[in-house]
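*Asks:* Coordinates only, no sequence provided:
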């Protein structure tokens, strides 16, 4: 059989993984080598030495996700009682305040299972204000943070506490906390009488889909958590096997195909691509290596292609998966997909020679944000003078960024600056709901260049691809979008509001990119609607960039 026509398949526990073409040959060789070394059984049993001596200590306290399909069942009776009590009290709206691993999996679970869940993973004042204004008397707030100190989540808690109190509602009757034992949030919750679910501390945030972080908000929103765990448990039995192990085949394809990007088309489960993006990018993007997930709009979208640097992957709950140019197809229920992708990411980490459980560069932008706020005090943030202003768009650039005299020329220069096998990252610090059309910039830019283009909402992406941007290959070019807010929103107990925090987060990350001499441009919209329309027209004017 020719390499082009080769196909490798593995099925177990309701999940099927199919790999074809050159990726199939590389994956098959990697599976054979991993099986010969006893890696599948070692990983399934929680062997923390699989990623080398430097990673062993951290891995020893980050492998608890393997036992979640069984262990998380302990949560179900209490969750069922609380959900029933909420329904009886007329509390039928659930808002989740969380970032990264605390928000992405719950959002996928709720959307896929048809449950209403309002997710706050933003510092945009308009989006947060809208959440507090919607059916507050019927709202339960889940405050979810592994560390217990996440600045965005702490801000959301403070805003909602005030909103509840102003409405004559006791926050202790409406706030549910999910955190690790001993965290500052756990201590605060005990002091204030908030209902608290303590998560397994041996599970990292991005591996926590089947833990309390994934189950508490979604079970309160009406999802059948037991069914989700059943789906994962059905797959778990295959994880120790060297063959008929679809999660192993998936990890081998990711880690051995020789491609540093994976284009993800995942119409179902709904939003799964965004969850995979964090898991894979934050786990593998370090030491100058990694696999960058590129979430696309479908198998026919720009960027979903078989290319030397890109592995096209399609996902679906029920087969056959959408095909297009997909070299990897993953088909199965959501619970199994969560566990399979976690296992596959750990396998890919071993093949790439990195620690899949640390995130050494995530803290940098957080520290930059804190320092900016402290240095500025109550004065203006150091946003710098724009290179030029065109209509409602102010243009700022890093030292390594291209220069131009107009917006369209600057965008052309930015696309030209993307190196071979590089990528352009669009990072929008805007309202994910009110400014949702901004996401349409990704396919437009991707159609104008042969390079891959990612899109992330800030500061949400800082807990996701932000690690890859700074720790992965030095091949990124960055387009950051910020905007004035019509009205700020006070954060009780803090000397700044959400709009100021949002801009500080953008400037902090921009500084981290500039310090690495990454080409980066910041477009600041003095009027959101007018500025976005200008930007859409400029993107539409771009011609293809030869590579």
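*Replies:* That came through fine. From a predicted model like this one, the values you see are computed outputs, not experimental measurements. Residues are numbered from 1 along each chain as shown.
*Asks:* When you work out contacts or count neighbours from here on, use the C-alpha atoms and nothing else.
*Replies:* Noted.
*Asks:* how about the strands in the stretch 401-547 of the chain?
*Replies:* 423-428, 452-457, 476-483, 520-525 (DSSP state E, counting those that start in this stretch).
*Asks:* can you put those in JSON lines and add distance to residue 370?
*Replies:* What follows is the strands of the stretch 401-547 of the chain, written out as JSON lines (distance: least, Cα to Cα, whole Å):
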{"stretch": "strand 423-428", "distance to residue 370": "20"}
{"stretch": "strand 452-457", "distance to residue 370": "20"}
{"stretch": "strand 476-483", "distance to residue 370": "18"}
{"stretch": "strand 520-525", "distance to residue 370": "20"}
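*Asks:* tell me which element residue 311 is part of?
*Replies:* strand 310-316 (DSSP states H and E).
*Asks:* other SSEs contacting that strand?
*Replies:* strand 261-265, strand 328-331 (3 or more Cα pairs under 8 Å, 6 or more residues apart in numbering; DSSP states H and E).
*Asks:* of all these, which lies closest to residue 221?
*Replies:* strand 328-331 (25.7 Å; Cα to Cα).
*Asks:* I'd like the next helix or strand past that closest one.
*Replies:* Next along from strand 328-331, by DSSP H and E: helix 334-352.
*Asks:* ok, second structure coming up, stack it against the first:
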């Protein structure tokens, strides 16, 4: 089954862009891996970032070794699969496993509570996949160290339980070899956000029980169409994305429609935001919005319905969206393979960890919520602050909510089996800080995004700093009642989490954009109060 792209009312604008791309020979050139398509400044980077085009074939080399690993893990009764990875190392496996309804615990957080929850779940039956392209990702390195200690403390040899996925020659490969861990080396000519069909996507997904052969088969089936001028879903979709952005509709509302795929917009969010958000340009994906309300927005549905929709199996969708993103980069005249602003927040975090953040005083205290930042005059309470934040969004701007909290904490508010499904869902929503996105989205026509920190730093974080400077930023942090020591490091997860939040805050503030931090002195009470105030705006 191929991917079907239906453009609806947007077809006319996309057609002109598509005709230009065809006249320039772009479809066949991209399918052949032509690194010159994005200009001379991007050529060096593009030359080592186009390996994703052949992954439906080359990734099959991993299958014999991967099959043996899966058989061993099953034989040993290791049925709790934990993935320690950030960005491109975790988002694709999360979608794959959710779609196939196989259990996978994803650790893409530095929140102590979330990590402790994973550690407390059947450690004796746990296998951990440590995935990092660079091999130096601070979050993933911390998770590895924490699990190594946990296994040793339980009398378990970490070499029997830890599997590593990384690029050849990375520091992690060396560490893994010294520790005796099984290592899967990924194609170094594939960037992280394009790595869904590489070892980064396949290894954890196969261990969790997903059918990765079908994933590759579906991608291989659509691959030949990507060289064509007609009947090319990647070209159609890429022309659409580029045409809409050129026309000022640069907020892409991604919606899960009646599809067999679960959660694909979250993966697309990173792919497009990090690939296009630079040089003051970009396409901002918005996940969770019901509809496109403003002139700078347009919607794409994942599934068989919707005026503009993309339908097809997951493996094929991965490849088509990657191709389309590369096409959109060409249309917008940016390099879709670099991420020039990602390191800024990391460097700020490192500086904070080496010293200590300067003490700041809240400008407003409203119950369990402290407010930090330069808010407008006459902001005396939380309702005033939220109202001011919404009013600060400029024309064609957006609001980004960034929560450095435990993204699973809401599940503690209601246990399945304690009531009917509707009551349970309502209880979850009432305790989930992500509900704030919907509440504020209802009160503005502007795009409102939501990201869990530090997860979003590996996706929309690039867009926030490198894309159009029209964002307003609402950061949420909270007091940690627990902490987890990071063995071999002079800090714990609580300190790392706050340093990451403040590091990114500094990067955003240096751009002169409105930035407010809400600090919850009691997390559960703070979330409840925040949602209550937002609901009454």
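*Replies:* Cool, got the structure. Source: prediction; values computed, not measured.
*Asks:* on that earlier part again, run through who's touching the strand holding residue 311 of structure 1.
*Replies:* 254, 257, 259-269, 299, 304-306, 321-323, 325-332 (Cα atoms under 8 Å, 6 or more residues apart in numbering).
*Asks:* Let me see the contact set for residue 482 of structure 2.
*Replies:* If you count contacts by Cα under 8 Å, 6+ apart, then residue 482 of structure 2 has 112, 113, 494 around it.
*Asks:* Check residue 373 of structure 2 too.
*Replies:* 362, 363, 515, 516, 517.
*Asks:* Aligned to it, what sits in structure 1?
*Replies:* By TM-score structural alignment, residue 373 of structure 2 lines up with residue 397 in structure 1.
*Asks:* Tell me how far its match lies from residue 426 of structure 1.
*Replies:* According to Cα to Cα, to the nearest Å, residue 397 of structure 1 and residue 426 of structure 1 sit 14 Å apart.
*Asks:* Please verify my assumption that residue 184 of structure 2 contacts residue 198.
*Replies:* No - with contacts counted by Cα atoms under 8 Å, residue 184 of structure 2 stays clear of residue 198, the gap being 10.1 Å.
*Asks:* Give the residue from the two that has the larger number of neighbours.
*Replies:* residue 198 (27 against 20; other Cα atoms under 10 Å).
*Asks:* That one and residue 186 touch, don't they?
*Replies:* Yes - Residue 198 of structure 2 is within contact range of residue 186, at 6.3 Å (criterion: Cα under 8 Å).
*Asks:* counterpart of residue 254 of structure 1 in structure 2?
*Replies:* Checking TM-score structural alignment: residue 254 of structure 1 goes with residue 241.
*Asks:* what about that match, how many neighbours?
*Replies:* Applying other Cα under 10 Å, I find that residue 241 of structure 2 has 29 neighbouring residues.
*Asks:* Unless I misread the structure, it falls within a helix.
*Replies:* Yes - if the criterion is DSSP: H, G, I helix; E, B strand; the rest coil, then residue 241 of structure 2 is within a helix.
*Asks:* distance of it from residue 313 of structure 2?
*Replies:* 20 Å.
*Asks:* Equivalent analysis for residue 426 of structure 2, please.
*Replies:* 31 Å.
*Asks:* likewise residue 510 of structure 2?
*Replies:* 42 Å.
*Asks:* do the same with residue 354 of structure 2
*Replies:* 47 Å.
*Asks:* Report the separation between the two terminal residues of stretch 82-89 of structure 2.
*Replies:* With Cα to Cα, one end of stretch 82-89 of structure 2 sits 12 Å from the other.
*Asks:* what range in structure 1 does that stretch sit on?
*Replies:* The aligned range for stretch 82-89 of structure 2 is 95-102, by TM-score structural alignment.
*Asks:* can you list contacts of the matching stretch?
*Replies:* 103, 117-121, 131, 139-146, 150, 152-153, 156-157, 205-209, 213-214, 217, 278, 460-461, 463-464.
*Asks:* what do you get for stretch 434-446 of structure 1?
*Replies:* Contacts for stretch 434-446 of structure 1 (Cα under 8 Å, 6+ apart): 127, 296, 301-303, 426, 428, 452-455, 532, 536, 539-540.
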